[in-house]
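>>> Pasting the sequence and the predicted model now:
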Amino acid sequence: MADILEKIKTYKLEEVKNRKIDVPISDLELKASNADEIRGFHKSLKSASLDSFALIAEIKKASPSRGIIRPNFNPSQLAIAYETGGATCLSVLTDQPSFLGHEHFLISARNSCSLPVLRKDFMLDPYQIIESRSINADCILIIMAFVSDQQAKELEDTAIEYKMDVLIEVHDELELLRALKLKSRLIGINNRNLKTFEVSLANTKNLASQIPSEYTLVSESGIFTNGDMKELSSYGARSFLIGESLMKKENVSKATAHLLNQDLRKNI
């Protein structure tokens, strides 16, 4: 996975370089300042997790390890299905080379629902944060395995400037210690081992106790059932990022409601 991250970093640097030429940062800043009103991502998670589980439902067309996840891929319909099923927030993959994502997927999904949306991509330049706000993203992702401490600070500071929430993703204890030095109180623990690709809920269980109580903990990857969520909730996780297992279902709204043990929402 380390090699994969390096490969992604190489093409992402080139991608950002080219985008800066195509769209000067001054133009992007103007567009971002005129973007739609922010929907509170972290606030929604905290509210939903008070008496239930908060679900960040992911819209992902493909992945390097799985290939095409959902051939019949319609971000707008998926957003509506997730909201109808009871999701709290959305996560939309916009990385194209590795995940066949696109910014238009996020725009389409957000325009089709009332949920706050995370732009899930590999952020390493403040330009990408401003770009995220310009397409109406409400939250951005910082992957600690992908950036230095200084990069993480610059990314977070830019997000705060544009009033966006920041989900900081960690995979091990060292990354968690680095994440706790940042301002965001929203931390995601990825249960996927970046070296072996193996997924184990033990990762959340092992790291959760080191996260202060004032933080919101999101458990990511390897969560398939309400039972999995109940198991992890005993370790402090009440917010979950889930995508692939739901994306593969024919009826996404029913699968989402079943996962959350609730009825479909009416009159969305």
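Alright, I've got the coordinates. Computed from a predicted model, the values in this text were never measured in an experiment. Residues are numbered from 1 along each chain as shown.

>>> going forward, measure contacts between C-alpha atoms and count neighbours the same way
Fine.

>>> Excluding chain neighbours, give the residue nearest to L45 in space.
Counting by CA to CA, 6 or more residues apart in numbering, the nearest residue to L45 once its immediate chain neighbours are dropped is A54, at 5.5 Å.

>>> how close does that neighbour get to K248?
Taking CA to CA, to the nearest Å as the measure, A54 and K248 are separated by 20 Å.

>>> got it, and D172?
The separation that D172 has from K248, given CA to CA, amounts to 28 Å.

>>> Run through the helices of the stretch 51-200 of the chain in chain order.
Here the stretch 51-200 of the chain has its helices, by DSSP state H, counting those that start in this stretch, at 75-85, 96-99, 103-111, 126-134, 149-161, 173-179.

>>> also this one, for the comparison:
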Amino acid sequence: MTILDEINANKRREVAAAKEKISIDELKLSPFFKRTSNSLKAALQAKGASGVIAEFKTKSPSRGMINANAEVTEVTSAYVAAGVSGLSVLTDHPYFGGSFENLAKARFANPQTPILRKDFMLDPYQVYEAKAHGADLILLIAASLSKEELLRLSETAKELGLEVLVEVHAEEEVDKLNPLVDLVGVNNRNLKTFEVDVETSVRLSKQLPSDMVRISESGLSSIENIHYLRSAGFDGFLMGENFMKTEDPGKTCTEFMRNLR
């Protein structure tokens, strides 16, 4: 069993338990259901956009604890002040230290910034959770879903006014994309082995639809990475550990963004 298989198996148990506690009708009572979502696609295509999507996570399966002391409101507010185009907030707790509380806090602190619910989405119920806790878009990992499952989750997202980011890592996964997908991300990290190679983005860029907004994810740590990937046709750059592993993620991000300009 790969790490991804293990995470997905645990996620299915989590979702089953969540359904027993809170119904979809109860999720729909959230005030966040009344808000209009911010568009990450538009933010990345805006003139002068940095393209950086800064992530908040406190741990990961590959690194263990990254930053136990980081506070989500403080960090995400600093990210936004630094000029990022969007935020990514982990909601998986066992493997990434995330929570819905973090997602909601980031939403309240940054009302105009697109926020991605970063999790392992396997069930339409989770799309309702994302909307109920303030997300603007969801991540769908192609390696975890069949083409039919990915379409069904995309349809649910669209019904709720959320954007869809589909993550691929291999050429055969590109075939799972559907017309409802707003953005495509290439994960430079192999979720089965957790090895990282930025060249994965460059290699797969030739296989991606030419009209689709592209995001490179994982393993990005330098200004050179951003310029290199932008020249390869990428509009967005998802960065997490590079900021979160430092004592002051917001300050690190601010310095990075200043140098990027």
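Nice, thanks for sending it over. The shown structure was predicted, so the numbers you read here are calculated from the model rather than taken from an experiment.

>>> which position in the second structure aligns with the residue nearest to L45 of the first structure?
A54 of the first structure is assigned G51 in the second structure as its aligned equivalent, the criterion being TM-score structural alignment.

>>> Thought G236 was touching that match, still the case?
Yes - contact between G51 of the second structure and G236 holds when scored by CA atoms under 8 Å: they sit 4.4 Å apart.

>>> what do these two both touch?
By the contact definition CA atoms under 8 Å, 6 or more residues apart in numbering, G51 of the second structure and G236 are jointly contacted by L44.

>>> which residues does the match of A54 of the first structure contact?
For G51 of the second structure, the residues meeting the contact criterion (CA under 8 Å, 6+ apart) are A43, L44, V84, S85, G86, D235, G236, F237.

>>> returning to that earlier point: dump the helices of the stretch 51-200 of the first structure to a markdown table, plus mean neighbour count and distance to I4 of the first structure.
What follows is these, written out as a markdown table (neighbours: other CA atoms under 10 Å; distance: least, CA to CA, whole Å):
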| stretch | mean neighbour count | distance to I4 of the first structure |
| --- | --- | --- |
| helix 75-85 | 23 | 26 |
| helix 96-99 | 16 | 10 |
| helix 103-111 | 19 | 22 |
| helix 126-134 | 23 | 20 |
| helix 149-161 | 18 | 19 |
| helix 173-179 | 16 | 18 |
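
>>> ok, which stretches of the second structure are strands?
52-56, 59-60, 64-65, 86-90, 115-118, 137-141, 163-168, 183-187, 213-217, 236-239 (DSSP state E).

>>> Kindly reformat those as a markdown table containing distance to L260 of the second structure.
What follows is those, written out as a markdown table (distance: least, CA to CA, whole Å):
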| stretch | distance to L260 of the second structure |
| --- | --- |
| strand 52-56 | 10 |
| strand 59-60 | 26 |
| strand 64-65 | 28 |
| strand 86-90 | 16 |
| strand 115-118 | 22 |
| strand 137-141 | 26 |
| strand 163-168 | 24 |
| strand 183-187 | 21 |
| strand 213-217 | 16 |
| strand 236-239 | 12 |
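
>>> on that earlier part again, give me the buried subset of the contacts of G51 of the second structure.
Among these, the ones that count as buried by 16 or more other CA atoms under 10 Å are A43, L44, V84, S85, G86, D235, G236, F237.

>>> Trace the last one over to the first structure, please.
Residue correspondence to the first structure (TM-score structural alignment): F237 of the second structure is matched to F240.

>>> Distance of its match relative to S33 of the first structure?
Between F240 of the first structure and S33 of the first structure the distance is 30 Å, computed by CA to CA.

>>> Check G222 of the first structure too.
As defined by CA to CA, G222 of the first structure lies at a distance of 37 Å from S33 of the first structure.

>>> Between the two, tell me which one has more neighbours.
Set side by side, G222 of the first structure and S33 give different neighbour counts by other CA atoms under 10 Å, the larger being at G222 (19 against 13).

>>> Need the nearest residue in space to the more buried one, chain neighbours excluded.
Setting aside the residues directly before and after it, G222 of the first structure is nearest to V199 in space (CA to CA, 6+ apart), at 5.9 Å.

>>> if we can go back for a sec, quick check, the match of F237 of the second structure in contact with T216.
No - under the criterion of CA under 8 Å, F240 of the first structure is not in contact with T216, lying 10.6 Å apart.

>>> which residue sits closest to S52 of the first structure, ignoring its sequence neighbours?
Counting by CA to CA, 6+ apart, S52 of the first structure lies nearest to R238, which is 7.6 Å off, once chain neighbours are set aside.
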